[in-house]
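**Q** kindly generate the corresponding structure for this input.
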Amino acid sequence: MAKVAFLGLGVMGGPMARHLAAKGHDVTVYNRTKAKADEWVGAHGGKAAATPREAAEGQEIVFACVGNDDDLRQVTTGPDGAFSAMGKGTVFVDHTTASAEVARELAAAAEQAGFGFIDAPVSGGQAGAENGVLTVMCGGDAETFARVEPVIGSYARACRLLGPVGAGQLAKMMNQICIAGLVQGLSEAVHFGKRAGLDIEAVLDVISKGAAGSWQMENRGKTMNEGKFEFGFAVDWMRKDLSIVLAEARRNKARLPVTALVDQFYADVQSLGGGRWDTSSLLARLEK
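**A** As a prediction, this is how the structure comes out:
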């Protein structure tokens, strides 16, 4: 069992930290809203810290799952950041979906201070976090990864090292590119089927067993057809992720015409008031 800290107790971080505690790890938590950290401790045990620095003090591994690059810098190298308290030989594991650039920046700072850094964005959504079955895409060196992999296994069904620091974030970008295209395709199919007068649920049940099948179809097809979008991975978050993807594509000269188009479709959903709707709400802009 390890002494660990978890920074960020949102819809993903809260359940991930819970699984760590359930597996017997000694967990200290930090959240920007202190009441949420106190509530988490009341439900799951462990300790709450007032700052990231305080949370990181004396820990073997410090995990983070926050909003974006700026939030990540705030909890690591900002005033009272975790990096100032991390000892030599410890490891920082970042589960935030952020840029590969910030991963490399923070890894360099960690190396200079004598501790390890793994960028480890996740896929699987809130349900995956709640059920402890996330997919974790990692970047870093093999020795550091080997030390944290068993602990990450507390809430992951798949965890793989994909290359040096930044590779995890780049893999997550590929994941979001795939999702954007799949959800738009599924939205158009459901929209088309409705206009054609088909029994959408019956059709999806059949075609999900063939080459058109996907996680999105299995998990979102029925709720899309019912016009239910008040759950899941929010459009605002997806646009944040796609902005990271498109910025990286500008750097590496990748051509992403469909991703850029779907990003604008999500902007349309935001203009409909759907910023907090699930990403499957692309259907709503076709039916407005």
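
**Q** from here on, contacts and neighbour counts on C-alpha atoms
**A** Noted.

**Q** and Val4, which of the three is it?
**A** strand (DSSP: H, G, I helix; E, B strand; the rest coil).

**Q** thinking Arg239 is in contact with Tyr266, fair?
**A** Yes: counting by C-alpha atoms under 8 Å, Arg239 sits close enough to Tyr266 to count as a contact (6.9 Å).

**Q** skipping adjacent residues, who's closest to Lys36 in space?
**A** Leu9 (7.3 Å; C-alpha to C-alpha, 6 or more residues apart in numbering).

**Q** next, the contact list for that neighbour, please.
**A** Pro15, Ala17, Val29, Tyr30, Asn31, Lys36, Ala37, Cys65 (C-alpha atoms under 8 Å, 6 or more residues apart in numbering).

**Q** quick one: it and Glu248, what's the gap?
**A** Going from Leu9 to Glu248 by C-alpha to C-alpha, to the nearest Å gives 28 Å.

**Q** grab the nearest non-local neighbour of the residue nearest the centre of the chain.
**A** Central residue of the chain (C-alpha atoms, centre = their mean): Val122, 4.4 Å from the mean position. Leaving aside its sequence neighbours, Val122 sits nearest to Val136 (C-alpha to C-alpha, 6+ apart; 4.5 Å).

**Q** now do the SS call for the one you found.
**A** Following three-state DSSP, Val136 is assigned to strand.

**Q** determine the number of other residues adjacent to it.
**A** Neighbour count for Val136, taken as other C-alpha atoms under 10 Å: 25.

**Q** repeat for Phe63
**A** Look at Phe63: counted by other C-alpha under 10 Å, it has 24 neighbours.

**Q** one more, for comparison:
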Amino acid sequence: MANVAFLGMGVMGAPMAGHLAKAGHDVCVYNRTSAKAESWVEVHEGTSAETPRAAAAGRDIVMACVGNDDDLRGVCLGDDGAFAGMAEGALFVDHTTVSAEVTRELAAAAAEKGIAWVDAPVSGGQAGAENGQLVIMCGGAQDDYDRAEPVMAAFAKVSRRMGDVGAGQLTKMVNQICIAGLVQGLSEAMLFAQKAGLDGEAVVDVIQGGAAGSWQMVNRHKTMLEGKFDHGFAVDWMRKDLRICLSEAENIGAPLPGTALIDQYYKDVQAMGGGRWDTSSLIARLKALGA
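**A** I've put the predicted structure just below:
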């Protein structure tokens, strides 16, 4: 069992930290809004701290799942940041989806203090976090990954080292590029089925076992057809992720015309007031166009 700090008690971080506590790890949590950390402690075995530094002090492993690049910098750096409280030889595991640039920046800052780093973004959404069934894509030294993997197992369905520092974030970008195209294609298909007078549920029942099948089809077609988008991964966060993808694609010379177009479609959904809707709400944009 490990002494772990977990920074970020959002819809992903809170259940992930909960699985760590249930697995028997000694967990101290931190959240920018302290009430969320206090609420977590009321439900789980563990403690909370007022700063990332205090949470990280004396911990073997510090994990984070926050919002974006700046949020991650905020919990890592400065007098109250986690790095200031971590001992030489401790390990920082970042589950946030951020840019490869900030990952390399913070990994280098950690290395200067003798702190190991693993970038470990996750896929599976809120349901995956709550059920302990996340897919984790990791970047870092093999020895550091080997230290992190048994602890991450508390909330992982699959965990794999993809390469050195930054490889986890690059793999997550591939994941988000795939999802964007899948959701747009499924949105068009479900709208077509409805306009053609077909039973969308029956259509999916037939085709999901063939070449068109996907997780998105199995798990999102029904709510798409019903126009329910109050679950899952929010459009605002998807646009953040796609901007990271598009920026890195420009850096490495990988054209992503479809991804760039779908990013603009999500911008349209935001303009419709759907920033907090699930990403499957792309079908709502199509329905508005056809109204």
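
**Q** so what number do they get for TM-score?
**A** In this superposition the chains share a TM-score of 0.99, using TM-score structural alignment, normalised by the length of the first structure; 288 aligned residues with a C-alpha RMSD of 0.6 Å.

**Q** hmm, back to that, distance of the residue nearest to Val122 of the first structure relative to Gln169 of the first structure?
**A** Counting by C-alpha to C-alpha, the gap from Val136 of the first structure to Gln169 of the first structure is 10 Å.

**Q** any residues in contact with both of the two?
**A** Counting by C-alpha under 8 Å, 6+ apart, the residues touching both Val136 of the first structure and Gln169 are Ala120, Pro121.

**Q** quickly find the element holding the residue nearest to Lys36 of the first structure.
**A** Following DSSP states H and E, one finds Leu9 of the first structure outside all helices and strands.

**Q** now do the equivalent of it over in the second structure against Arg239 of the second structure, distance only.
**A** The pairwise alignment with the second structure assigns Leu9 of the first structure to Met9, based on TM-score structural alignment. As defined by C-alpha to C-alpha, Met9 of the second structure lies at a distance of 21 Å from Arg239 of the second structure.

**Q** do the same with Val43 of the second structure
**A** Noted for Val43 of the second structure: a distance of 32 Å to Arg239 of the second structure, by C-alpha to C-alpha.

**Q** aligned to Asp268 of the second structure, what sits in the first structure?
**A** Using TM-score structural alignment, Asp268 of the second structure pairs with Asp268 in the first structure.

**Q** list the contacts for that match?
**A** By C-alpha under 8 Å, 6+ apart, the neighbours of Asp268 of the first structure are Arg285.

**Q** wait, His168 of the first structure touches Asp141, no?
**A** No His there; residue 168 of the first structure is Gly. No: assessed by C-alpha under 8 Å, Gly168 of the first structure is found out of contact with Asp141, at 11.6 Å.

**Q** settle it for me: which of the two has more neighbours?
**A** Neighbours per residue (other C-alpha under 10 Å) separate Gly168 of the first structure from Asp141, with Gly168 holding more: 31 against 16.

**Q** so what's that one up against?
**A** Ala100, Asp119, Ala120, Pro121, Met137, Cys138, Gly139, Leu161, Leu162.

**Q** now do the contacts for the nearest residue to Gly46 of the first structure once chain neighbours are set aside.
**A** On the basis of C-alpha to C-alpha, 6+ apart, the spatially nearest residue to Gly46 of the first structure that is not a chain neighbour turns out to be Val27, at 5.1 Å. With C-alpha under 8 Å, 6+ apart as the criterion, the residues that contact Val27 of the first structure are Lys3, Val4, Ala5, Phe6, Ala17, Leu20, Ala21, Gly46, Lys47.

**Q** next structured bit after the helix or strand hosting Val27 of the first structure?
**A** According to DSSP H and E, Val27 of the first structure maps onto strand 26-30. Tracing the chain C-terminally past strand 26-30 of the first structure and defining elements by DSSP H and E, one meets helix 34-44 next.

**Q** who are the packing partners of that following helix?
**A** Packing contacts for helix 34-44 of the first structure, counted by 3 or more C-alpha pairs under 8 Å, 6 or more residues apart in numbering; DSSP states H and E, involve helix 13-22, strand 26-30, strand 47-48.

**Q** quick one: which of those is nearest Pro257 of the first structure?
**A** helix 13-22 (32.4 Å; C-alpha to C-alpha).

**Q** what's the average distance of the longest helix seen in the second structure to the first structure?
**A** Counting by DSSP state H, the longest helix found in the second structure is helix 167-195. Comparison of helix 167-195 of the second structure with the first structure after fitting gives an average deviation of 0.3 Å (mean C-alpha distance after the TM-score superposition for the first structure).

**Q** after that helix, which helix or strand is next?
**A** Going down the chain from helix 167-195 of the second structure, the next helix or strand is helix 200-207, by DSSP H and E.

**Q** next, the buried residues of that next one.
**A** By 16 or more other C-alpha atoms under 10 Å, the buried positions in helix 200-207 of the second structure come out as Gly200, Val204.

**Q** quick check: buried residues in the next helix-or-strand element following that helix?
**A** Following helix 200-207 of the second structure in sequence order, the next helix or strand is helix 215-226 (DSSP H and E). Of all the residues in helix 215-226 of the second structure, those buried under the rule 16+ other C-alpha under 10 Å are Met217, Arg220, His221, Met224, Leu225.

**Q** ok, and the closest non-adjacent residue to the last one?
**A** Leaving aside its sequence neighbours, Leu225 of the second structure sits nearest to Met190 (C-alpha to C-alpha, 6+ apart; 6.8 Å).
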